[in-house]
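A.B. asks: fold the following for me, if possible:
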Amino acid sequence: MTSAAEPTPPPAGGVLWSLAGDIRGLLMLPAALTLQVAHPAVGAGVDDHSVFRTDPWGRGERSLRSLQLWVYGGEAAAEEGRRLRRLHRTIRGTDTRGRPYHALTPAHYAWVHATGFPVYQHASRYLVRPLTAAQERALYREWLQVGRILGIHDRDMPPTIEAFRPYYRRMLAEEVEATAVVRELVAVDARVPPPDRGPFLVRLLLRALWPVVLPPLARFRRFLTIGLMPAEAREAIGLAWTPRQERRLRRFGAVVRRTVPLLPERLRYLPLARAARAEWRSGRGFRPRPGGSAPSV
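C.D. replies: Below you'll find the model as predicted:
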């Protein structure tokens, strides 16, 4: 059992429980990552210390597993939070504005986490369905709970969704910019190596076809990254978005909304989420605490 002294994952059956493990969440992640690194300190830390250029597939896999543990990991969630804090202790330097940064500076660490909420809120309108006011409030409460797992103190995050809005507007107005890492993440000519994991024959085929596959894949990634980022955020960063692109995104979202719910659970949910959902249904674990559940999406 998880110790009472340790932070616990958000409740089973809640809003985040439904969103985080759904394969549609994979389409939302690039927008959240790009908004994170639009902060000069976060962008500099990633630029200076991350292996996203040399090992993009490995880094992506590790980041995705980490996120899944925060929500579906049970007692492993708190240990994953401690591991991440240990990993970030030595990440420090100077950002593009000449300011010293440290990855665990509360304001920087909180921003990395905070970006997930507006991206989930915005992208769900296209790929899942718009969240109700009650679901948005529940999602924010659950996101604060995940923040505690990561070691973010309550005093470093706005305590309510109402308090989040002015904080978010201030960060967009005063901090975010098109950092070097942002420009790299939305570039259509990025040098990304072919996948180095997965079934051998698939990797072999992709390696052969990669010069043909990469350009349209890069364009699609840019399209989703910018489109699934909240409008006020992409405007603050200076990422262009046209009415024609908006119409394309709405058409794409309509197809995704209709198609994904028809998939069997083994294809719709990521492995950790699928296992957690099965355990919850069987009554072996992941039971929501009284008053902790929220409407599913």
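A.B. asks: hey, let's count contacts and neighbours off CA atoms from now on
C.D. replies: Will do.
A.B. asks: so after the helix or strand containing Gln135, what's the next helix or strand?
C.D. replies: In this structure, Gln135 sits in helix 133-149 according to DSSP states H and E. Scanning forward in sequence from helix 133-149 by DSSP H and E, the next helix or strand is helix 161-174.
A.B. asks: chain center to that next one: distance?
C.D. replies: Remark: helix 161-174 is offset 19 Å from the chain centroid, using C-alpha atoms, centre = their mean, to the nearest Å.
A.B. asks: got the buried residues for that helix?
C.D. replies: 161, 164, 167-168, 172 (16 or more other C-alpha atoms under 10 Å).
A.B. asks: what residues does that helix touch?
C.D. replies: The contact list for helix 161-174, computed with C-alpha atoms under 8 Å, 6 or more residues apart in numbering, reads 137, 140, 157-158, 232-233, 236-237.
A.B. asks: the helix or strand that Phe220 is a member of packs against which elements?
C.D. replies: For Phe220, the enclosing helix or strand under DSSP H and E is helix 200-227. Applying 3 or more C-alpha pairs under 8 Å, 6 or more residues apart in numbering; DSSP states H and E, one finds that helix 200-227 makes contact with helix 24-37, helix 243-259.
A.B. asks: next, the structure of the following sequence, for comparison with the previous one:
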Amino acid sequence: MSHVAAPSPPPPGGVLWSVVGDVRELLMLPAALALQVAHPAVAAGVDEHSVFRTDPWGRGERSLHSLQLWVYGGEEAAREGQRVRRLHRSVQGTDPYGRTYHALSPDYYAWVHATGFPVFQHALHYLARPLTEAQERRLYAEWLQVGRVLGIRERDMPPTIEAFWPYFRRVLADEVEETAVLRELIALDAPVPPPGLGPLPVRALLGTLWPALLPSFVRIRRFLTIGLMPPEARAAIGLDWTDRQERALVRLGRVVRAVVPVLPDRLRYLPLAREARRAAGLSGPARRARRRRRTSGRCP
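C.D. replies: Now for the predicted structure:
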């Protein structure tokens, strides 16, 4: 009996290694999640089986850690991908239109993963720098590789970037909508509980200040969710975005692009990514020396 090798995560030094562990990813994730739940079947699964209402911070932390493992986890990446699939085996039910769904149905499972690529591609225009054509192709190839880690078969996602965009536009035209879960994620009156993360004194302070902080938090979350969603996705779902908001997003992007690259690694990269980059020689003095030698074609 032949042994089938576990799928490998993207290699060190790729585009994803520059994007997924960077703190700017935290600004992109709400748009990706919103695009996922714009699909009625995905929204139904999240509505009925997720703790996004009662424990949004814990859910977000666990999802972020899982994503880091898919990219930076080495041999652990495949095990994490298997764990994610096991977790979704029981996620099934009926969507608002009376159609049965299962989280591991190839179309739905692939859509959840596929949304990351257009959100990364669009958000980097504002928060980092636009990808070159070669970087876009590499990003898509690496995202497909992460899909293999998650158990997505080759036939379930477009094999090339040229095939991806017609697929993406077809799903936008035929399947996505402003679902009830999506409306909750961008609502300005959303009853978001205070963060339950960090040391006890920090949690206590946030709990005390949260009623005053919540209105600003939900406004910023809505702004980033809609603004960093690809424009054709916004249009397909029916989300409004004004010229004034676009100018504000451009200004925010300028600040982020100026500040984040000069941060020390301990502030710029999330912990798992920081350790993996250090082990691969991509941080600290080695990274700075390579950066000085580069003259073009840099990753974000």
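A.B. asks: let me see the TM-score of these two.
C.D. replies: The TM-score (TM-score structural alignment, normalised by the length of the first structure) is 0.94; 285 aligned residues with a C-alpha RMSD of 1.4 Å.
A.B. asks: picking up where we left off before, mean shift of the helix holding Phe220 of the first structure relative to the second structure?
C.D. replies: After superposition onto the second structure, helix 200-227 of the first structure sits on average 0.6 Å from its aligned residues (mean C-alpha distance after the TM-score superposition for the first structure).
A.B. asks: what about whatever helix or strand comes next after that helix, how far off from the second structure?
C.D. replies: Scanning forward in sequence from helix 200-227 of the first structure by DSSP H and E, the next helix or strand is helix 231-237. Aligned to the second structure and superposed, helix 231-237 of the first structure gives a mean residue distance of 0.6 Å (mean C-alpha distance after the TM-score superposition for the first structure).
A.B. asks: centre of the chain to the helix holding Phe220 of the first structure, how far?
C.D. replies: When distances are taken as C-alpha atoms, centre = their mean, helix 200-227 of the first structure is centred 20 Å away from the chain's centroid.
A.B. asks: what angle sits between it and helix 243-259?
C.D. replies: On the basis of axes from the mean of the first three to the mean of the last three C-alpha atoms, to 10 degrees, helix 200-227 of the first structure is oriented at 130 degrees to helix 243-259.
A.B. asks: ok, and what's touching stretch 66-78 of the second structure?
C.D. replies: Here stretch 66-78 of the second structure makes contact (C-alpha under 8 Å, 6+ apart) with 6-10, 12, 16-17, 20-21, 80-81, 146, 149-150, 272-273, 276.
A.B. asks: I'd say Asn281 of the second structure and Arg290 touch.
C.D. replies: No Asn there; residue 281 of the second structure is Gly. No - Gly281 of the second structure is beyond contact range of Arg290, at 10.3 Å (criterion: C-alpha atoms under 8 Å).
A.B. asks: between those two, tell me which one has more neighbours.
C.D. replies: More crowded of Gly281 of the second structure and Arg290, by other C-alpha atoms under 10 Å: Gly281, with 14 against 11.
A.B. asks: what distance do you get for that one to Ala204 of the second structure?
C.D. replies: Here Gly281 of the second structure is placed at a distance of 39 Å from Ala204 of the second structure (C-alpha to C-alpha, to the nearest Å).
A.B. asks: before we move on, what about Arg53 of the second structure?
C.D. replies: Going from Arg53 of the second structure to Ala204 of the second structure by C-alpha to C-alpha gives 20 Å.
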